[in-house]
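Participant: Okay, here's the prediction I keep looking at, along with the sequence it came from:
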Amino acid sequence: MSTLRPDYRALLVAASGITAGESDAASEEALARAEAAAASALAGGAVEDVPHVRAWREAYRAFGAKPQRTRNSLEALMRRAASAGLPRVNRLTDLYNALSVLHQVPLGGEDLDAYAGPPRLLRATGEEPFDTVAEGRPVVEHPEPGEVVWCDDEGVTCRRWNWRQGRRTQLTADTTSALFILDALEPLTDQALLAAGEDLLDHLRRLGPDVRTATRLLGPTTSHRG
């Protein structure tokens, strides 16, 4: 996405050997900290004034999305955390939602075993299938032409960069291998992005004695490590 946002970076974190499970005391504690952090961050101003939220609103406008109608995942979570509270879903989903708010970075998680081929970020043609839920029922939708989407060989896994994740690759209590994507724009620094990744890795390594992880930073300088 260098032509659309030259400052865009993505940190990919993969983990295998996970013992996932349902929401527990550890995930509850992380969610409670995130809710308190969101309330504190928004006590003196509006969520759209948070620097990284504002940057993502500008990115959405650049490919034709209306940020008031389809909010980036960071904005949506911060709004919910500061008002009604974050959802309690399962251990892995609770973890990435909490860390997204705590580090003020869009962060999504996918079940790697449900992937068909490697993940890739692209501008949609509008033909790609997106497996989701509408009005409580499973449906297949399609992105708008030119929309920024994450895809694998079977279709869209996340629409509008980090707006809505698909049903096919969603994390569950039975997930054992997962991919997490942390999205960054200026003014978020590489240092802050990597710190969020290290916090995620620290939590993931607690989810079983055989957890293995690898990371890759995509951007102007690409690096990876196991």
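Facilitator: Alright, I've got the coordinates. Residues are numbered from 1 along each chain as shown.

Participant: CA atoms for contacts and neighbours, from now on please.
Facilitator: Will do.

Participant: Flag every buried residue along the longest helix seen in the chain.
Facilitator: When the chain is scanned for its longest helix (criterion: DSSP state H), the result is helix 25-41. Neighbour counts over helix 25-41 (16 or more other Cα atoms under 10 Å) mark Ser27, Glu28, Ala30, Leu31, Ala32, Arg33, Ala34, Glu35, Ala37, Ala38, Ala39, Ala41 as buried.

Participant: could I get those as a markdown table with distance to Ala65?
Facilitator: A markdown table is the format used below for the buried residues of helix 25-41 (distance: Cα to Cα, whole Å):
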| residue | distance to Ala65 |
| --- | --- |
| Ser27 | 32 |
| Glu28 | 33 |
| Ala30 | 31 |
| Leu31 | 29 |
| Ala32 | 31 |
| Arg33 | 31 |
| Ala34 | 27 |
| Glu35 | 27 |
| Ala37 | 28 |
| Ala38 | 25 |
| Ala39 | 27 |
| Ala41 | 26 |
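
Participant: Presented hereafter is structure B, for comparison with structure A:
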Amino acid sequence: MDCEAFLRDAVVSDDVFALRPDYRVDLVAASGVRPDADGQAVDQLIARSEDYAREMLASTPVAEIPHIASWRQAFKAFGAKPSDYRNSAEALLRRAPGGLPRINPLTDVYNALSVLHQTPIGGENLDVYEGPARLTRARGDEEFDTVSGGEGVVEHPAAGEVVWRDDRGVTCRRWNWRQCTRTQLTENTANVLFIIDTLDPLSAEQRNQVVDDLTGWLERLGGEDISRRTLLREHTP
């Protein structure tokens, strides 16, 4: 897996930047990950993130956390009601005081980091990707693999919805709301892509800290050929 080559082809469409010119995405890809390499440390990270959320939310409502509030406005911009469709960081922050879900080590790590940094982070299995990752606004006929009532189903995004996708279909709906089943990380995933979505007021220093923390964990979990690419709007009209 050539991680640098994969990231080189990733794209954010102009119509997404038109919604939020302040949008930044940091993409991190790695090969050869061994998710079971440091299980005790993963447990400690999760416990730390849960304690952090309890302390922070004791004095600040989730919706008033600056970066979460910014994402709520971004969702409104493409017609997603924030109370119905919560960005992934907000959903995790709301769950964290009562205990984060335990899924598999890789997923547990990025969920914990998302809470600690109040930042949406997504994890993707590169081995099942077909073509490059790209963020765009949906036509409405794209396929999205998910589960409903315990059964696998295919849904379609709303026209104009912000979605991550590859050549086969949608990999994440409503920017960072829900991932498809096809690209989810498993205990056997070795080649990974992480998507770190940020808006103002998160600073460049804060963004870099998220990436550094994630990269450090990938190294602890045996990651090789770790590459990073940042995509942002290059020109302001």
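Facilitator: Yes, it's here. Not measured: the values here are computed from a predicted model.

Participant: TM value for the aligned chains?
Facilitator: After superposition, the two chains reach a TM-score of 0.94 (TM-score structural alignment, normalised by the length of structure 1), with 220 aligned residues with a Cα RMSD of 1.5 Å.

Participant: quick revisit: list the neighbours of the longest helix of structure 1 that are in contact with it.
Facilitator: Contact partners of helix 25-41 of structure 1, identified using Cα atoms under 8 Å, 6 or more residues apart in numbering, comprise 78-79, 81-83, 85-86, 88, 91, 94-95, 97-99, 101-102.

Participant: Between these, which sits nearest Leu171 of structure 1?
Facilitator: Checking those against Leu171 of structure 1 with Cα to Cα, the nearest one is Arg91 at 9.3 Å.

Participant: contacting residues around that closest one?
Facilitator: Applying Cα under 8 Å, 6+ apart to Arg91 of structure 1 gives the contacts Ala20, Gly21, Glu22, Ser23, Asp24, Ser27, Ala173.

Participant: before we move on, what about Val156 of structure 1?
Facilitator: Counting by Cα under 8 Å, 6+ apart, Val156 of structure 1 touches Glu128, Pro129, Phe130, Asp131, Val149, Trp150, Gly166.

Participant: measure it to Leu204 of structure 1 for me?
Facilitator: Using Cα to Cα, to the nearest Å, we find Val156 of structure 1 at a distance of 25 Å from Leu204 of structure 1.

Participant: now Ile181 of structure 1
Facilitator: Ile181 of structure 1 is 14 Å from Leu204 of structure 1, by Cα to Cα.

Participant: Between these two, which contacts overlap?
Facilitator: Counting by Cα under 8 Å, 6+ apart, no residue touches both Ile181 of structure 1 and Leu204.

Participant: I'd guessed Val101 of structure 1 sits against Met78; true?
Facilitator: Yes. At 6.0 Å, Val101 of structure 1 and Met78 qualify as touching, with contact defined as Cα atoms under 8 Å.

Participant: returning to what we had before: just give me the closest of the contacts of Val156 of structure 1 to Ala195 of structure 1.
Facilitator: The closest of the contacts of Val156 of structure 1 to Ala195 of structure 1 turns out to be Trp150 (Cα to Cα; 23.3 Å).

Participant: A strand includes Ala159 of structure 2, no?
Facilitator: No. Assessed with DSSP: H, G, I helix; E, B strand; the rest coil, Ala159 of structure 2 is coil; it does not lie in a strand.

Participant: hang on, the earlier thing: can I have the buried ones of the contacts of Val156 of structure 1 as a PyMOL selection?
Facilitator: Buried subset of the contacts of Val156 of structure 1, written as a PyMOL selection, criterion 16+ other Cα under 10 Å:
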select buried, resi 128+129+130+131+149+150+166
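
Participant: Tell me which of the contacts of Val156 of structure 1 fall in strands.
Facilitator: Among the contacts of Val156 of structure 1, the residues falling in strands (DSSP state E) are Phe130, Asp131, Val149, Trp150.

Participant: Give the equivalent position in structure 2 for the third one.
Facilitator: For Val149 of structure 1, the aligned residue in structure 2 is Val163 (criterion: TM-score structural alignment).

Participant: How many residues are close by the equivalent of Ser59 of structure 2 over in structure 1?
Facilitator: Superposed on structure 1 with TM-score structural alignment, Ser59 of structure 2 falls opposite Gly44. Applying other Cα atoms under 10 Å, we find 8 other residues in the vicinity of Gly44 of structure 1.

Participant: just Arg61 of structure 1 next, same as before
Facilitator: Residues near Arg61 of structure 1, counting by other Cα under 10 Å, number 11.

Participant: now the aligned residue in structure 2 for it, nearest residue through space, not along the chain?
Facilitator: Mapped onto structure 2 by TM-score structural alignment, Arg61 of structure 1 lines up with Lys76. In space, and not counting its chain neighbours, Lys76 of structure 2 is closest to Pro82: 6.7 Å by Cα to Cα, 6 or more residues apart in numbering.

Participant: Just confirm that neighbour contacts Ala69, I think it does.
Facilitator: No. Contact criterion Cα under 8 Å: Pro82 of structure 2 and Ala69 do not qualify, at 9.6 Å.

Participant: Check for me that Leu179 of structure 1 belongs to a helix.
Facilitator: No. The assignment for Leu179 of structure 1, made by three-state DSSP, is strand rather than a helix.

Participant: Contacts only, for it.
Facilitator: Counting by Cα under 8 Å, 6+ apart, Leu179 of structure 1 has contacts Leu12, Val13, Ala14, Ala15, Gly109, Glu110, Asp111, Leu112.

Participant: Alignment lookup: the fifth one to structure 2.
Facilitator: Superposed on structure 2 with TM-score structural alignment, Gly109 of structure 1 falls opposite Gly123.

Participant: Its match sits in which helix or strand?
Facilitator: Per DSSP states H and E, Gly123 of structure 2 falls inside strand 121-125.
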